[in-house]
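Novice: What follows is a predicted protein model with its sequence.
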Amino acid sequence: MTLEALLSPRLSLCHLAGSSKKKLLLNIAQAIAEQYPQHDSDTVFNQLIARERLGSTGIGDGVAIPHCRLPGCDRPIGVLCTTEPAVDFDSIDRQPVDLLFTLLVPEDAEQEHLETLAEIAGLFSNSLVRDKLRLAQSSDELYALAIHSAAAA
């Protein structure tokens, strides 16, 4: 699945507020519920937190990819955000996170879930991509940079 199919300008959030992992995930869940009213923000948040309890989704280099399967979800949903300041996410390298890509997938989409996670992780493994996204000054710019970077990869 392409990044353009996963992400929308409205779910590209530049400088998302949140002083902790939980607050960031709550703000992301609320943004999803605003764009997809069929998904309750509490359910999204609880699913994301349940996944975090299994192990941090902080993959290093200031990046986290929170993800979960979501009951009632009929298509993958992505949320890209930058934070300011960076937040402790219990990452494997112990560095705070300032770049997140949240992925929600249907409950039965195991293979697609894994493949999409791998694609996102691959994109964020590129330091030039991470640097460009961190420099975005608006949500529209963040979205455009992400789509352009994914297409060029």
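Specialist: On my side now, so go ahead. Numbering: from 1, shown residues only.
Novice: From here on, just use CA atoms for contacts and neighbour counts.
Specialist: Will do.
Novice: show me the contacts for residue 59.
Specialist: By Cα atoms under 8 Å, 6 or more residues apart in numbering, the contact list for residue 59 reads 65, 91-93.
Novice: C-terminal to whichever strand or helix holds residue 32, what's the next element?
Specialist: Assigned by DSSP states H and E, residue 32 belongs to helix 21-35. Per DSSP H and E, helix 21-35 leads on to helix 41-54 as the next helix or strand towards the C-terminus.
Novice: Next one for the comparison:
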Amino acid sequence: MEIGDLVSRDGIVLRGSVSSKRQALQAVADAAAHVLGHADAAPLMDALMEREALGSTGVGSGVALPHARHRDVDHVFAVLVRLETPIAFDAVDDRPVDILFGLFAPPSDGAGHLRALAAASRALRSPDLQQRLRQADSRDTLHALLVRQIVSTAA
């Protein structure tokens, strides 16, 4: 499983400033609801907040991997939200976050959820990919970078 397979162009959001971790997570939930074709992002937001209450998903270097399982989700998928201005996120390195890779899975797909988390963590640990994601100026460019990540990890 590779991250470029998990994110569609519709699941990529270049977002202006948010002022809190909650607003950043709401942007992730909104993007996921859009991908699913749901008008109400509240159930996804609740699932993200429930997971975040267990511990911050801020993994360091300005990256967060918020994730949740939810009954409205029928397959593992991800969204990418890039913020204009980094926000405090209680990350492991205490650095503010500007790249949020939100991952969603059905409650019954524990193995798929874990494989997707591992793939996202591996890919987003790359300082080169982080820099390129921060410099990208469109959803198409961001998506291409994620898909290109498949090629570079497969080589």
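Specialist: Great, that's in hand. Note that the structure is a prediction, hence the values are computed from the model and not measured.
Novice: related to what we said a few turns ago, would JSON lines of the contacts of residue 59 of structure 1 with distance to residue 35 of structure 1, secondary structure and neighbour count be doable?
Specialist: JSON lines is the format used below for the contacts of residue 59 of structure 1 (distance: Cα to Cα, whole Å; DSSP: H, G, I helix; E, B strand; the rest coil; neighbours: other Cα atoms under 10 Å):
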{"residue": "65", "distance to residue 35 of structure 1": "20", "secondary structure": "coil", "neighbour count": "20"}
{"residue": "91", "distance to residue 35 of structure 1": "28", "secondary structure": "coil", "neighbour count": "19"}
{"residue": "92", "distance to residue 35 of structure 1": "31", "secondary structure": "coil", "neighbour count": "13"}
{"residue": "93", "distance to residue 35 of structure 1": "33", "secondary structure": "coil", "neighbour count": "11"}
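Novice: Same list (those) but as a markdown table, adding distance to residue 3 of structure 1.
Specialist: Converted to a markdown table, these look like this (distance: Cα to Cα, whole Å):
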| residue | distance to residue 3 of structure 1 |
| --- | --- |
| 65 | 14 |
| 91 | 23 |
| 92 | 25 |
| 93 | 26 |
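Novice: Of those residues, which are reproduced in structure 2?
Specialist: Retained in structure 2 (both residues aligned by TM-score structural alignment, their matches' Cα atoms under 8 Å) from the contacts of residue 59 of structure 1: 65, 91-93.
Novice: Nice, that's everything, thank you.
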